[in-house]
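Enquirer: the sequence and its predicted three-dimensional model are supplied below.
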Amino acid sequence: MLYVDVPTSKEVAALNLVRSDACISIYLKTTPLTQEIRDSQITLGNLAKSAIGQLEGAGLEKRRIWPLQENFDSLLEDDAFWKHQAHSLAILATPDLMRTYRLANKLTDMVKVSDRFHLKPLLRAITFPHAAHVLAISENAVRLVEISSDLPATELRVPNMPRDAASAVGKSTINDSGTGRRLEGLQGQKVRLGQYVRKIDAALRPILMHSDIPVVLAATLPVESLFRSLSALPLLPQTIEGSPDHLTDAELAKAARPVLDGYYKSQIEDFHRLFEQRAGQNRVTTDISDAARAATFGGIESLLVDIDSITDGFVDDRTGAVTFASEGDADNYGIVDEIAGRAMRSGAHVFAVRKADIPADKELAAILRYPI
């Protein structure tokens, strides 16, 4: 099983507000295979040592460094924690707090030290998690399957999940008909399928309602249309067509991956189309300084940022004016990372992508709420 605890967009926006004399952001590759996790622990030890060294070099008081070192040492010794991992681990720490997030994405090992957290890799995890749940429903069966990029698909046990439509409504079949019955024929079948769907929805809500992992529906009519109309679960618009009854978990995972890829691709394509439309209205920018000012005053509607590059410096809290730095240190921070955080706090849609997905191969591209 892939253990993930991805923060919500609201959590990331709150993390962007954290300020401290020592904010350490560490991202490292991990593995769900417990027998191979030792390499990740060694990497974390090295990255934490590098971060502590930067803080010592910046002259931070030892009484502020000791809590950080103790928290990292405690985490490294927590065998139960390391037994349940995903593909990457994010660790955000100050002398007063530590947050960990297990991510489905495969991220590059890195450490960043500043007065605020470096959050762009977390944005990538929110944008494209590369994991999903497949909800396979028919009159005869229902199951929830977890898929990821390189692990076998796994069916999850869901408390109170009905076995099939008939047992969900206390019948031997939902297709019975006859004179004198209150619910007959197609009308009765639809009513009972609705009862079945509502029970499935109630069982899944505690698991899926607040998850950022996409949900792909595998079903045929009329179950598909009923579920989409009666459930508030965050389903992707495209359905795996055909009856899922005879598909293995692995076959469902294979069928879901093109759906996920298409969904992610459509989000970027939609951004590019709107970017081109708004360009003629002076409501776009790929300039870091312009984007920083717009983000500071809540002027960004949608934003693409390059996950890999880091431009160090400062963004003025009041004016949004940018000061660029020649290299990173324990005082400055990633400017684009800060722009993304400010944009999120004002309700912008932020996508962390590869540079090739950004117009003109820039470090960012913003669609604005008003002309500049």
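Expert: In hand now; what should we look at?

Enquirer: rest of the way, CA atoms for contacts and neighbours
Expert: OK.

Enquirer: and the gap between residue 142 and residue 189?
Expert: Distance, residue 142 to residue 189, by Cα to Cα, to the nearest Å: 17 Å.

Enquirer: can you check residue 109 too?
Expert: Taking Cα to Cα, one finds residue 109 at 54 Å from residue 189.

Enquirer: got it, and residue 105?
Expert: Look at residue 105 and residue 189: by Cα to Cα, they are 42 Å apart.

Enquirer: out of the two, which sits in the busier spot?
Expert: When residue 105 and residue 189 are compared for neighbours, residue 105 comes out ahead with 24 against 18, by other Cα atoms under 10 Å.

Enquirer: second structure for comparison follows:
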Amino acid sequence: MSMINEQDFKQLSNYKNETCVSIFIPTQRAGKEVLEEKNKKHLHSEWTEVKKKLKEKNIDDKIIDKIGKPIQELIDNRDFWRHQSDGLAIFSSEDFFENYTVPVNFEAYHYISQEFYIKPLVPAMNGDGKFNILAIQLEDVKFYEATKYSIMPVEVDDLTPSRLEERVGFDYKEKALQFRTQGEGGEKTQFHGHGGSERDDRVEIKQFFRAVDQGLKDHLNREKLPLVVYCQDYLFPIYQDANTYNHLVEEVIQGNPNDSDMLGIHQKALEIAEPFLNENRDEKKEKYKELSQTENTTSAVSDIISAVHQGKVDTLFIENRAEVWGKYNKDKMEVSFSENQENGNISLLNLAAKKTIEMGGKVYLVEHEFMPQKKSKMNALLRF
């Protein structure tokens, strides 16, 4: 299982070859579809269609076999299909292969060109779409950096105690404590154990949580991202009391983090964090509307492509599930359009998205009805 990160994205974005194949399929995490191998059959169907098109393009059979070998190995790997998220992205050429499991429900799509089609993954690179996850128990601390599309564990053992006993001393017998929550009548959590009074137990847990809070403080304050906590419900009020970080999300993922794998942790955290992830996008949309009658915005695709290559684009809005075919002449800075992908035409939306990210801009995939200027499939907010 592999999830996309910035280094992977740059590698895909810069890769060139005579024949590059990109395949996207929706997948299911569990249930009847997984048991019936629907995901596996879906990839088989897409690869069959791609192979047919490669033959129609007179691609050498040996190259087709090299491209298809790792794809067929995935199709035949039964264990691989037991660990899926919402979408699978595959990138293959005769000397390159990567696949990424991501929490994005792709529409089935494939793309054959001299470059990879990375537009569906572009939002994962938006810094404002990032957040942190702290999965904490009295005997374990895990920390993750995440986006809407990815999750990455971060090693924090050198920053925080990894368990309560490291902070308050090994004479504290955490396993001897039992906790139960009185659900009726709003009564508070009761602490029962052999290590001391309820108040002492709370003090020691708070000591541990304060040590975690202080250990993560410098790391968290570098980017000031939303922090989502995953812990058992009786612990969260104590963590809130110990917390000094200003961007702690007030809603907790309730439960034992050990009951979820990394994808499950990401899914639960995303449900809480998602409202925070669209704030910058919405601000940029409003800015576009405010400046729509000025030279600081454009919805002309040809102008946008040229502006992107000059590093003039601050924010690019691309209509999701849309496409614009054509070619771009870098030397003449000219765009030519076509109705299809034939004769060497490429996705101009894919080109603009890649180049905008490369030049330090932001890219948002937006449904048609939410585009700032709906008459065009691309809108750009330019740098001043």
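Expert: Alright, I've got the coordinates. The structure displayed is predicted, hence computed values, not measured ones.

Enquirer: give me the buried positions along the longest helix seen in the second structure.
Expert: Longest helix in the second structure, counting residues (DSSP state H): helix 198-223. By neighbour count on 16 or more other Cα atoms under 10 Å, the buried set for helix 198-223 of the second structure is 201, 204-217, 220.

Enquirer: among those residues, which two are most distant?
Expert: Distance extremes for the buried residues of helix 198-223 of the second structure: the farthest pair is 201 and 220 at 27.4 Å, using Cα to Cα.

Enquirer: show me the helices in the second structure, by range?
Expert: Per DSSP H, the second structure carries helices over the ranges 6-14, 32-35, 38-56, 61-76, 164-168, 198-223, 236-242, 262-277, 279-290, 301-309, 348-358.

Enquirer: output the contacting helices and strands for the third one.
Expert: Just to be clear, that refers to helix 38-56 of the second structure. In terms of contacts (3 or more Cα pairs under 8 Å, 6 or more residues apart in numbering; DSSP states H and E), helix 38-56 of the second structure is packed against strand 16-26, helix 61-76, strand 109-115.

Enquirer: mind checking how far the shortest one is from the chain centre?
Expert: The gap between where strand 109-115 of the second structure is centred and where its chain is centred comes out at 22 Å by Cα atoms, centre = their mean, to the nearest Å.

Enquirer: what does stretch 360-371 of the second structure give?
Expert: 16 Å.

Enquirer: measure it end to end?
Expert: For stretch 360-371 of the second structure, the end-to-end distance is 21 Å (Cα to Cα).

Enquirer: identify each buried residue in that stretch, please.
Expert: Across stretch 360-371 of the second structure, burial judged by 16+ other Cα under 10 Å covers 361, 362, 363, 364, 365, 366, 368, 371.

Enquirer: do the same with stretch 308-317 of the second structure
Expert: Neighbour-count burial for stretch 308-317 of the second structure, counted by 16+ other Cα under 10 Å, picks out 308, 309, 311, 312, 313, 314, 315, 316, 317.

Enquirer: could you tell me where that stretch falls in the first structure?
Expert: Stretch 308-317 of the second structure corresponds to residues 295-304 of the first structure when matched by TM-score structural alignment.

Enquirer: check the offset of that stretch from the chain's centre.
Expert: So, by Cα atoms, centre = their mean, the centroid of stretch 295-304 of the first structure is 20 Å from its chain's centroid.

Enquirer: so residue 125 of the first structure makes contact with residue 104?
Expert: Yes: assessed by Cα atoms under 8 Å, residue 125 of the first structure is found in contact with residue 104 at 7.1 Å.

Enquirer: of these two, who's got more company?
Expert: Remark: of residue 125 of the first structure and residue 104, residue 104 carries more neighbours, 29 against 25, as counted by other Cα under 10 Å.

Enquirer: among the buried residues of stretch 308-317 of the second structure, which are located in strands?
Expert: Those of those mapping onto strands are 313, 314, 315, 316, 317, per DSSP state E.

Enquirer: mind listing what the second one touches?
Expert: When the contact criterion is Cα atoms under 8 Å, 6 or more residues apart in numbering, the partners of residue 314 of the second structure are 356, 360, 361, 362, 380, 381, 382, 383.

Enquirer: translate the last one into the numbering of the first structure.
Expert: By TM-score structural alignment, residue 383 of the second structure lines up with residue 369 in the first structure.

Enquirer: and its match, how many residues sit next to it?
Expert: A count of nearby residues for residue 369 of the first structure, using other Cα under 10 Å, gives 16.
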